[in-house]
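K.L.:
below: sequence and its predicted model.
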Amino acid sequence: MTRRPRALIALVAAIAALAAALLPTGLLAHDGRYAESGELLNALQVWSIDAPGLAIVIVVGGLYAWGYYRLRRDSPNFHFPRWHAWSFAAGWLVMLLGLMSPVDTYSDDLFWMHMIQHVMITMIVAPLMLLGAPATLALRAASPRVRTTYLVPILNSRLVRALTWPPSAIVIYIASVWSWHWPDAYDAAIASEAVHFVEHGVFLLGAVLLWWLVIGVDATKLRPHHVWRCALLVVAILQNIGLGLILINVGEPVYDTYATAAAVREWGPDALLDQRIGAGIMWVPGSMMFALAIIVTVYYWAEREGFKDRRNDTVRDMQIRVHGEVPTLGPRPGEQ
C-alpha cells in the first residue's frame, strides 16, 4: 500500500476512534443544554455530535479511501492526481466541523450560527467533495461487474440525466434552499433531530447537483458548456441575494425557535439582529463563493478558447510549410 492511501485510511480511522472516545462523555450533545454562555472560551469548548451524519461521513470517507487504494494498486498508470483525494478529505473534514464543532451546538440558539453551518455544507463541502472526482474514482476502482451492472447504468439513467439537466439542477437547488427557510420547516428542523438530518441531506444533494455541473471534474457526460455554468452561478447568486434581502428587511423575527431562544438566554444578539446577521452571512459569503466560481469558470473558458486558437494557428502554419500556402476549397465539378 502506498503512503497516500495509508494516510487517508488512517484519517478515517482516527475520526472513528475520536467519535468512539467522545460518545460516552458529556462533551457531545445537540440539545443546546451546554449553550449557556456566549463567552469565547466556553463556546470553543462546547462540541456536539450528529450521530447519523457522523456515521455517513465515516462510511463514505472509508469507501473513498478504499477506492483510492484500489486505484493506486490496480491501475498505477492511471492519471488521478493526489489533489483529488486531498480535496475530498478536506471537504469531509469541513463536514465534520460543521456537525461536531460549536457551530452545530449553537445552531439551536443562534440563527447566524445555523447559517454558517449551511454555508459550510453547500458552499465548501459540496465543491470540495466533487473536486475529489468521486464518480471517476468509483468507475475506475470498482470491479468490472459492479461497474457495468450498477455504476454505468445509474450514471446513464434517465433519472440522473433529468436531475443533472442544468435547468433542473438550479431549480432543485433553489427549491432546497427556499423551502427549508420557510418558517415552519426551519422550526421543525431545529425541534427534531430526524428533520434536521433530512434538512442537511437535502441541502447537500441540491448543492452537489449544482456544483457537479459547474465543476465538471469527473469524466462523465455531465459537462455543460461554460455559458451554462456561468448562467447557473448567476442565478444562484440572485436567489441568494433575494432570500438574504427578505430576511434582512423583514421587520420582525420569522423563526419562533430563535425568538424563544433570544428571550431565554442572557447573552448574544436579540432575535431580529440575529436573523439579520444570518441573512448577511447567506448574502455575502455565499454570494462570494459563487462569484469566485464564476471567475474561475471564465478563466478556464478563456484558456480553452485560447488553446483552440493556438491549435488552429499551428495547423495553419503546418499547411503553409507543406503546401506553400493555405489550401482553399475550389469550385465543385461542373461549377465555375
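P.N.:
Perfect, I can see it now. Residues are numbered from 1 along each chain as shown.
K.L.:
going forward, measure contacts and count neighbours with C-alpha atoms only.
P.N.:
Will do.
K.L.:
which residues touch the most centrally placed residue in the chain?
P.N.:
Using CA atoms, centre = their mean, the residue of the chain that lies closest to the mean C-alpha position is Ala126, 1.1 Å off. Contact analysis of Ala126 by CA atoms under 8 Å, 6 or more residues apart in numbering lists 91, 204, 207-208, 211.
K.L.:
mind redoing it with 6 Å?
P.N.:
Contact analysis of Ala126 by CA atoms under 6 Å, 6 or more residues apart in numbering lists Val208.
K.L.:
for it, which three-state class applies?
P.N.:
Per DSSP: H, G, I helix; E, B strand; the rest coil, the local secondary structure of Ala126 is helix.
K.L.:
ok, it to Tyr106 distance?
P.N.:
As defined by CA to CA, to the nearest Å, Ala126 lies at a distance of 22 Å from Tyr106.
K.L.:
and here is the other one:
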Amino acid sequence: MYARAVGVTPRAFGLWWLLGLALAGALTWWLRAGNSASVAFVFVCSVENVPPPEFPDVLFTLALEPLPVYLLLSAAAAYVLMWLRVRGSGRDRLFPAWRLASFLVGIGLVILTVFGPLAAYDRVFLFVHMIQHFILISIAPPLILLGSPMTLLLVAAGARRRERWIYPVTHARWFELFTNPVVGLGLFAAVPILWYITPLFELSLENDVVHYAGYAVFLFAGIHYWWPVVGGNPTRWNLPHPVRLFYLFALVPIHAFLGSLFYEPSRVLYEQFARQPRLWGPAPLLDQQIGGAIMFLVGEALGLIATIAAAAAWARADEREAKRQDARRARERERAQAAG
C-alpha cells in the first residue's frame, strides 16, 4: 500500500486531478441547468433547485456544488498520499493514524456542512446558517489542525523543496506578522460580527459567489484562530499558558455578543427569511431566536471547555516541570555525595 502511494508521480497525479476537475465542472453545469438526481433516499440538486422544506426530506437533501467539493476532496487525497509516503519512510510515530482520522473528519465535516442538508436550507432557516458558521469557525478547524497538515507537508516535501518553496514564505516577515495570534483573535471576532451587521449577509442570501466566499472566510478565520493553540503545526508564536487561557476564554464574550444580537430583538432582522415559504419548521422570529440561543449556549460551552482543557494542560506542564526539577536536584545531591 505504501509503495503504491510513493509510486504516484506528480505528472500522473496532475493528469488525474485535471480529469477530475473537468468532470466536476461538467457536473456543476448539469446541476446548474436545473437537473437533479435521486440516489437511494438522498436527493441531489444545486442550491438553486432546492425543494420546499418538508420534514423528513430536509435531512436527505444535498445542495451539491461539485467544483468546491472536488477541491476539498483533492486536499484530503493529497493529505492521504503524503501521510502514506511519510509513514512508508519509517516515520510512523510522527503521524499516527488518529491524525489522519482527525484531518479527514474535519474535511468531511466541512463538506457536509457546506453542501449537505444544512446547506440546502440555510437560506430558509437562520438557525441552520448559525449552525453552519459555528461548525466552520469553531469545530472543523481544530479537527483539521490536529492532523498536523503543515508539518506533514514540510516532512513530505523533503529538504530541497522546503528550502526552495516553503521556507521563503514561512520565514518571511509579513508571514510572521500575519500569523500573530492577535491577528487570529481579531479575525475570529471581526469576521462573524461584520458578516451579520453589514449588508454582506443579506447579499449572500441572493449571491452565490458571496455565499460561498463567506464559508471560506469563516473557515480561514477559524484555522487562523486555532493554529497557535492546537499542537502539531509549526508556529513562531508559542503562547505561554496564562496567555493561552485568556486567548481561549475570548470565545465566551464573542459568542455571547453574537447570541444576543439575534436572540434579543423582537422583530425579524432579515426580511429574506420572513418572506421565505415554510411548510415545516419554526416561524421566522422563533427561528432567529433559536439561532441566537445556539450561538450563545453552544459558544459558551465550547469556550469553557477549551479554557478548562488549557488549564489542565497548564497543570500537566507544571507537574512535568516539577518532576524535572526534582530529578535535577536529586542528581546534584548524588554528585555532591560522590564528591564528598
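P.N.:
The structure has been received and is ready for your questions. As the structure is a prediction and not an experimental result, all values here were calculated from the model.
K.L.:
TM-score for this pair?
P.N.:
TM-score for the superposed chains, counting by TM-score structural alignment, normalised by the length of structure 1: 0.85, backed by 317 aligned residues with a CA RMSD of 2.9 Å.
K.L.:
quick revisit: how far away is the aligned residue in structure 2 for the residue nearest to the centre of structure 1 from Met130 of structure 2?
P.N.:
The equivalent of Ala126 of structure 1 in structure 2 is Pro141 (alignment by TM-score structural alignment). Relative to Met130 of structure 2, Pro141 of structure 2 is positioned 16 Å away (CA to CA).
K.L.:
how about Arg328 of structure 2?
P.N.:
52 Å.
K.L.:
the two: which has the busier surroundings?
P.N.:
Met130 (22 against 12; other CA atoms under 10 Å).
K.L.:
so what corresponds to the more buried one in structure 1?
P.N.:
When structure 1 is aligned by TM-score structural alignment, Met130 of structure 2 is paired with Met115.
K.L.:
mean shift of whichever strand or helix holds its match relative to structure 2?
P.N.:
Using DSSP states H and E, Met115 of structure 1 falls within helix 111-119. For helix 111-119 of structure 1, the mean deviation from structure 2 after alignment is 0.9 Å (mean CA distance after the TM-score superposition for structure 1).
K.L.:
helices or strands next to that helix in the packing?
P.N.:
helix 271-323 (3 or more CA pairs under 6 Å, 6 or more residues apart in numbering; DSSP states H and E).
K.L.:
which residues of structure 2 does the helix it packs on align to?
P.N.:
So helix 271-323 of structure 1 sits over residues 284-336 in structure 2, by TM-score structural alignment.
K.L.:
and that stretch against structure 1, how far off on average?
P.N.:
Superposed on structure 1, stretch 284-336 of structure 2 shows a mean distance of 1.2 Å to its aligned residues (mean CA distance after the TM-score superposition for structure 1).
K.L.:
ok, stretch 184-193 of structure 2 next?
P.N.:
Stretch 184-193 of structure 2 sits 1.0 Å off on average (mean CA distance after the TM-score superposition for structure 1).
K.L.:
touching stretch 187-202 of structure 1 from outside, list them.
P.N.:
Thr257.
K.L.:
give me the stretch of structure 2 that that stretch matches.
P.N.:
Using TM-score structural alignment, stretch 187-202 of structure 1 corresponds to residues 202-217 of structure 2.
K.L.:
now do the buried residues in that stretch.
P.N.:
202, 204-205, 210-211, 214-215, 217 (16 or more other CA atoms under 10 Å).
K.L.:
ok now do Val124 of structure 2, which residues does it touch?
P.N.:
Contacts of Val124 of structure 2 (CA under 6 Å, 6+ apart): Phe273.
K.L.:
Cys230 of structure 1 and Met115 of structure 1: what is the separation?
P.N.:
Relative to Met115 of structure 1, and taking CA to CA, Cys230 of structure 1 is found at 25 Å.
K.L.:
check Ala14 of structure 1 too.
P.N.:
Ala14 of structure 1 sits 28 Å away from Met115 of structure 1, going by CA to CA.
K.L.:
equivalent analysis for Val264 of structure 1, please.
P.N.:
21 Å.
K.L.:
so the nearest residue to Leu272 of structure 1 once chain neighbours are set aside, which state does it fall into?
P.N.:
Leaving out its chain neighbours, the residue that sits closest to Leu272 of structure 1 by CA to CA, 6 or more residues apart in numbering is Pro253, at 5.1 Å. Following three-state DSSP, Pro253 of structure 1 is assigned to coil.
K.L.:
need the counterpart of Pro253 of structure 1 in structure 2.
P.N.:
Using TM-score structural alignment, Pro253 of structure 1 pairs with Val268 in structure 2.
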